[in-house]
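*Asks:* sequence and predicted model, in that order:
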Amino acid sequence: MSGASLGSLSLDVPFFSKSTQCPFCSVQCKIRLERLEEKNERPEISARGENNAASEGRLCVKGQNAHQHALSRERLLHPMIRRDGKLVRATWEEALTAATGLLASSSEAYGPDSVGVYGGGSLSNESAYLLGKFARLALGTKYIDYNGRFCMSAAASAGSKTFGIDRGLTFRLSDIPRAECIVLAGTNVAECQPTLMPYFNRARENGACIIVIDPRATATAAASDLHLPIRPGTDAALASGMLNVLIEEGLIDEAFIAERTRGFDELKQRALRQMPLSETARICGVDEQAIRRAAILYGSARTGMIMTARGVEQQTDGHLAVREFLNLVLATGKIGREGCGYGAITGQGNGQGGREHGQKADQLPGYRSIENEADRAYVASVWKVDPDRIPRAGVSAYEMMEKIHRNEIRTLFVMGSNPIVSNPNVSLVEEALKKLNGLIVADMFLSETAVLADVVLPVTSYMENEGTLTNLEGRVLLREAARPAPGECRHDWAILCDAAARLGSGDLFSFDSAESIFDELRAASRGGRADYSGITYARLRREEGIYWPCGEQESGSGLMFEKTFGHVDGLAVFSSPEQEEADAKAVSADYPLLLTNGRVLAHYLTGVQTHRSPTLEAREVANFLELHPAAAKKMKIRDGDWVQVVSEAGEFYARGRVTDKIREDTVFAPMHWGGIQNVNRATLPDLDPNCKMPGFKTTPVRVLPYAGSGQR
């Protein structure tokens, strides 16, 4: 339980004692918020976990203090317009007239594709769905994507190619304790999804072996039985080497392979040409016997799971790296039964649902393809428009920034995201956004992106905005509102409806509630891979969460692929590209270290919300760079010194944190700070060719003592 005193918090709006849902990670824990008795005019809010099937009543420190940012005095409570170079208060009439004027004038002068839309993985399903519809029908642009591109795209594309369906976990969270071996690759659950750790603890109590693959000795690695401290960017090689061991040791499930997969013969032929395990160990920087042991532990277990997260996925070969891990799952037949499966541990609160219903560049609702004629025709029939009115596929989030920089996109509408901090190659992104003829941002705060906007629209927080979200295991949950909207804040979906009406498409956006939007989403998803048609608000309130796919005559099941996979032939597909030396981002004399980035417990994404929480901000007030003592000694850096981190793309500054819990050739910085502390000022713009994921985990850098740090 956590109490927050008034301080920088605003309680001007009536507050109800009611259940809501954490706005942060993909577990989507339930919260009971209560206003406690006021003492000395300093009211306090208590937040405690409420039982649900995912979190089982647990809350982490972020969930305990999530109300602090929602009640912050820094909340935007009225619209703003840029006048004479400054953002000033405006009425909604003025702001919406200005915003739609910018959008319309750009379309008229340069065509509808001169407008871009940039969404977020924390939007509710209803808002994500409506944002996609707004871009394609109200604006007529093909250029829409979202920050989830930087989160789940590698796992999503790999899952789609391998299984025919992309869903975060192919199993239920409650199945984890049934696994005899669990491989956690590039995921730090203990800090990023801490309320899930009891599932893994129960698995260990049942005798499970937990293997962690991570260049850092994280809190998750500390709880493991075997830690492989891999060199960043070599996950594909490691997984391929493990598969070769499985084949050598006869630990493959030949019956499962024959009955339920295709492509194994080609993969087996590749294995014969594969580099020896000793060479794989050299490339990965991991002991050869440790790789062999990990493979045998997983292969010989009766049940087992492999889970990946951003450490594997945020690479320029992230798609192929995930597919190599999926090869292990298929080769051992460890999927489609209790205690088995693959899981991509989603980062954002609605990272799963956010990519299913249309704010991704190439998708329509229900995980349909925007290039598939039948899919286009079906969604058009729900929307009551001609299929030709729906634009074709656009480009990925970072590629939109490049198009802005080239003046191909002239006006940008951002909802629920902070692209100036989250994109790679930040210098280009800053230049691009400053080139825009118009920038419209809908947010709760003046983020680093919003301060550059021509129009800023204040939106409601998780405490005020009802809607559904889909957690990491594919369970759709209903988040109720806990209080009325403060000030002049409006729901994001209501802003879209009003803007669409001003743009001449009001008849297609005549919604009066989140539930009415969800009902159309249900129809639009019917028959798609992510079918929500059998899910209703009434059922969600009664059943407290429903797994998709869930058609109208179905009851969703959390365990996927028991009998068939999502491809037309019902089979899963092995991947067998030739393995190259996994050193695409080679270090050099100028850039001798590999920079990898990630999350810390106290903060979320670019920190727009968590930096407004006094309790969370006090835990980590500045960015830091973890570096090994041997590396620090070479560079004459002491613990706590400010350092400069330089790559080919740019530089950022952080406090040095010397620790032996990281590889000597690797440095790590969190992703939660903007300005000169923004790690993405150094991140290179190279993208995975399959899914357009940037290589956040493998940037060659040099680290220097910062001359202005006041070192002794």
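*Replies:* On my side now, so go ahead.

*Asks:* drop to CA atoms for contacts and neighbour counts, all remaining ones
*Replies:* OK.

*Asks:* how about the helices in the stretch 251-400 of the chain?
*Replies:* Under the criterion DSSP state H, counting those that start in this stretch, helices of the stretch 251-400 of the chain are mapped to 254-260, 264-273, 277-284, 288-300, 310-313, 318-331, 351-354, 373-383, 397-405.

*Asks:* switch these over to JSON lines; also include distance to Arg542 and mean neighbour count.
*Replies:* Converted to JSON lines, these look like this (distance: least, CA to CA, whole Å; neighbours: other CA atoms under 10 Å):
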{"stretch": "helix 254-260", "distance to Arg542": "37", "mean neighbour count": "14"}
{"stretch": "helix 264-273", "distance to Arg542": "45", "mean neighbour count": "15"}
{"stretch": "helix 277-284", "distance to Arg542": "49", "mean neighbour count": "19"}
{"stretch": "helix 288-300", "distance to Arg542": "39", "mean neighbour count": "20"}
{"stretch": "helix 310-313", "distance to Arg542": "34", "mean neighbour count": "29"}
{"stretch": "helix 318-331", "distance to Arg542": "35", "mean neighbour count": "26"}
{"stretch": "helix 351-354", "distance to Arg542": "20", "mean neighbour count": "30"}
{"stretch": "helix 373-383", "distance to Arg542": "27", "mean neighbour count": "17"}
{"stretch": "helix 397-405", "distance to Arg542": "38", "mean neighbour count": "22"}
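
*Asks:* right, and Leu328 touches Ala236 too?
*Replies:* No. In this structure, Leu328 is not within contact of Ala236 by CA atoms under 8 Å, at 11.4 Å.

*Asks:* which SS state does Lys434 fall under?
*Replies:* Secondary structure assignment for Lys434 (DSSP: H, G, I helix; E, B strand; the rest coil): helix.

*Asks:* ok, the residue lying closest to it once chain neighbours are set aside - how many residues close by?
*Replies:* Closest residue in space to Lys434, ignoring its immediate chain neighbours: Leu452 at 7.3 Å, by CA to CA, 6 or more residues apart in numbering. Other residues lying near Leu452 total 23 when counted by other CA atoms under 10 Å.

*Asks:* put this next to the previous one:
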Amino acid sequence: MTNELLRYFRAKEKERASETAAATQCPFCSVQCTLQLVEERIVERRRYKAIPTDNPTSHGRLCVKGMHAHQHALHPERLLFPLAKVNGRFVRVSWDEALAMIAERIDSIQNEDGADAFAVYGGGSLTNEEAYLLGKFARVALGTRHIDYNGRFCMSAAAAAMNDAFGLDRGLTNPLSDIPLAGTIILAGTNVAECQPTLMPYFYEAKKNGAFMIVVDPRQTRTAEMADLHLRLKPGTDAALADGLAKVLLEEGYVDETFVRERTAGFAEWKQHIAAVDIDEVVRVTDVPAEKIRLAARKYGEAAEAIVLTARGLEQQADGYVAVRSWINVVLATGKIGRPGSGFGSITGQGNGQGGREHGQKADQLPGYRSIEHPEHRQHIASVWGVSPDELPRKGVSAYEMIKKIATGEITGLFVMGSNPVVSSPNAAFVAKALQKLKFLVVADLFLSETAELADLVLPVSSYLEDEGTVTNVEGRVCWRPAARKRPGEVKHDWEILCAIAHKLGKGQYFSFASAEDIFNELRLASRGGKADYYGVTYERLRRERVYWPCPDPSHPGTARLFAERFAHPDGRARFAVLPSGAEKEETDELYPLYLTTGRVLAHYLSGTQTRRSPALAARQLEAIMDIHPKTAKQYRIGPGMLVRIETRRGTAVVRSRYNDQIREDTIFVPFHWSGLQQINNVTADELDPYCRMPAFKRCAARVRPVVDLGRN
């Protein structure tokens, strides 16, 4: 082809090309990075690219998940119309048929088995508006006490601990901009480099400023690689380690006596408890050398300003609540909270894990972080909703406990929105069997997920690109997300589905919303005066800025740093806690000699329903990988890249091995983003933390062997 012809065709192609850009934000982790999604049309082809945009949290950064999130939203497997299961196969039905079926089955089940026999299971990725409405739907449209959400598996230990210690739970007590001001930073059970990578520059800046970084983790993660001190503890021993540091802080005079006297309660009892701690016993339990425990304590105690950040590594334990309270005790004893560069935080995992638990998805909570058992709280919410307080149900049970009630026949109907419990729950094989006992299961989702495959009815919902709303990010900033695209097919927003079902049930007068903003304005009223007060946050304001809560008035700037002058308990004091663990933990033995722990990888998110449908993300890690120390691997005749069978007291998973000489020799690690044979949550333990009902994902006893054992050479 001549140069003239090439130039001609390229000119024609340019004439037929067009480009549009729409503002949105990543749907995955709690950072909520913003971006422009650019759609380029050239003739009949369409290409998409994500361009990061500036915001006060991630400052124009975007990780690999955000770069490719649009791929799942545009995936050909998206559900586009309702599906009903007929003779074991899904068939297309109209929305009228679907809604009529739901209303008929809800009425039937509640008439036969009682109002509480129908349960609701929500998700931490729903917008604030949809999380709020789901709680109202359960309590007003259904009148059931049984509602909880997958955030129970994410933030419940830290949420309960912070509420009890501080009187308020917001993931971070400081703005992220405080991190570079800290002289010492402790990251306990958090792998920021893979879970919230766009936050890493805050830590790099802190290091540049001379900060001493301590990472507490059984394995050397990408985060631990930048640590000045890595405390590679035995899985599940975080509370003991924190008490060990506390012992050193007390003995060596790092207690802030003035802060303790003026701003805390319970110190004398806690001091007596810590005085009895034996460092040698802490070393035995945690397998962390005494000199490293002492160095960590001194570096934290000596720092003028210091920050402690936790996450799922220590929280997803049978004593996760105790572990978080133990680290909070350390913070309170040294007075390192409530000022620039000093504080405590639990790094939220899910996209709206913070907002999702503030406004009514948890079994015991009403909007604004109010208690469903508190008479004044019930009165306030009932007045906003236009019902009698006596009509509101009482508290229900946690997410996994709802599954147990399904297994015993106490719950016979379930509505799942924005979650995939068949993959994300502990002892997941039990969960799948339980769901099959239901008289009626309806799932609202983007895809035919592993949970949706078991449903009697599946409803198609809008993706993050199509669904306007707000989320609350890792800092406690409320963020507005515009709708960037039109909905495909017959897809509806989650909030539209809830309103439509409520109308079918004769409760339409309580669900007469025309937009997400309408719902948010009611949420503002419902939260007003509560601990999580959003009243001063409006859509008009959010279109200009991200606003920290609590924000009690439209003229209020929002609260970036908590507890500068007082804590949120009525007396203004924070609480020390004396909480010996006492939690039952699954121990290793001759039959199951290894500790299994689980977590995330950079390219995937939660149950993988979305990221496994992104070609670019799936290509980065196609399958689950088991990290194992080479010495341990050779002991069990496991070579690198070999298919391995992992067995626990609950079941089996098959994954591929990977040698890692930086993991403990008694520990194996597997990510939880896959299903089928690779589904590691089929084998994880289902003990529940007695304080917050968090399952013990991060530690169970396991054994490993090659799928094909070639024997010894």
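*Replies:* Looks like it came in fine. A quick note: this is a predicted structure, and the numbers were derived from the prediction, not measured.

*Asks:* TM-score of the superposed pair?
*Replies:* Superposed pair, TM-score by TM-score structural alignment, normalised by the length of structure 1: 0.96. Supporting alignment: 695 aligned residues with a CA RMSD of 1.4 Å.

*Asks:* thinking again about what came up before, need the helices of the stretch 251-400 of structure 1 in a markdown table (columns: distance to Glu626 of structure 1).
*Replies:* Below are the helices of the stretch 251-400 of structure 1 laid out as a markdown table (distance: least, CA to CA, whole Å):
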| stretch | distance to Glu626 of structure 1 |
| --- | --- |
| helix 254-260 | 43 |
| helix 264-273 | 37 |
| helix 277-284 | 20 |
| helix 288-300 | 25 |
| helix 310-313 | 16 |
| helix 318-331 | 23 |
| helix 351-354 | 28 |
| helix 373-383 | 47 |
| helix 397-405 | 27 |
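
*Asks:* so which of those is nearest Ala53 of structure 1?
*Replies:* helix 351-354 (17.3 Å; CA to CA).

*Asks:* what does the closest one correspond to over in structure 2?
*Replies:* With TM-score structural alignment applied, helix 351-354 of structure 1 matches the range 353-356 in structure 2.

*Asks:* do stretch 81-91 of structure 1 as well
*Replies:* With TM-score structural alignment as the criterion, stretch 81-91 of structure 1 aligns to 84-94.

*Asks:* name the surrounding residues that touch that stretch.
*Replies:* The contact list for stretch 84-94 of structure 2 (CA atoms under 8 Å, 6 or more residues apart in numbering) reads Phe81, Pro82, Leu83, Ala98, Ala455, Asp456, Leu457, Val458.

*Asks:* swap the cut-off to 7 Å and go again
*Replies:* Residues outside stretch 84-94 of structure 2 that contact it (CA atoms under 7 Å, 6 or more residues apart in numbering) are Phe81, Pro82, Leu83, Asp456, Leu457, Val458.

*Asks:* ditto for stretch 130-138 of structure 2
*Replies:* In contact with stretch 130-138 of structure 2 (CA under 7 Å, 6+ apart) are residues Val120, Thr144, Ile147, Gly356, His359, Gly360, Gln361, Pro367, Asp494, Trp495, Leu498, Leu523.

*Asks:* residue range for that stretch in structure 1?
*Replies:* Counting by TM-score structural alignment, stretch 130-138 of structure 2 falls onto residues 127-135 of structure 1.

*Asks:* just to revisit the earlier point, now for the contacts of stretch 84-94 of structure 2, which pair is the farthest apart?
*Replies:* Once CA to CA is applied, the contacts of stretch 84-94 of structure 2 give Phe81 and Asp456 as the farthest pair, at 14.3 Å.

*Asks:* neighbours of Leu246 of structure 1, how many?
*Replies:* 23.

*Asks:* equivalent analysis for Met200 of structure 2, please.
*Replies:* Residues lying near Met200 of structure 2 (other CA under 10 Å) number 15.

*Asks:* so what corresponds to it in structure 1?
*Replies:* In structure 1, Met200 of structure 2 lands on Met197 (TM-score structural alignment).

*Asks:* distance from the helix ranked longest in structure 2 to the middle of the chain?
*Replies:* Across structure 2, the longest stretch assigned as helix under DSSP state H is helix 95-113. Remark: helix 95-113 of structure 2 is offset 31 Å from the chain centroid, using CA atoms, centre = their mean, to the nearest Å.

*Asks:* mean deviation of it from structure 1?
*Replies:* Its matched residues in structure 1 lie on average 1.2 Å from helix 95-113 of structure 2 after superposition (mean CA distance after the TM-score superposition for structure 1).

*Asks:* and the gap between the closest residue to the match of Met200 of structure 2 other than its chain neighbours and Tyr199 of structure 1?
*Replies:* Distances taken as CA to CA, 6+ apart place Ala190 nearest to Met197 of structure 1, at 6.1 Å, with adjacent residues excluded. To Tyr199 of structure 1, Ala190 of structure 1 is 11 Å away according to CA to CA, to the nearest Å.

*Asks:* go on, Ala239 of structure 1?
*Replies:* Taken as CA to CA, the span from Ala239 of structure 1 to Tyr199 of structure 1 is 24 Å.

*Asks:* okay, those two: which has more neighbours?
*Replies:* Ala239 (23 against 18).

*Asks:* contacts only, for the more buried one.
*Replies:* Ala239 of structure 1 is in contact with Glu324, Phe325, counting by CA under 7 Å, 6+ apart.

*Asks:* that one corresponds to which position in structure 2?
*Replies:* Match for Ala239 of structure 1 (TM-score structural alignment): Ala242.

*Asks:* does its match belong to a helix, a strand or coil?
*Replies:* Put simply, Ala242 of structure 2 is helix when judged by three-state DSSP.
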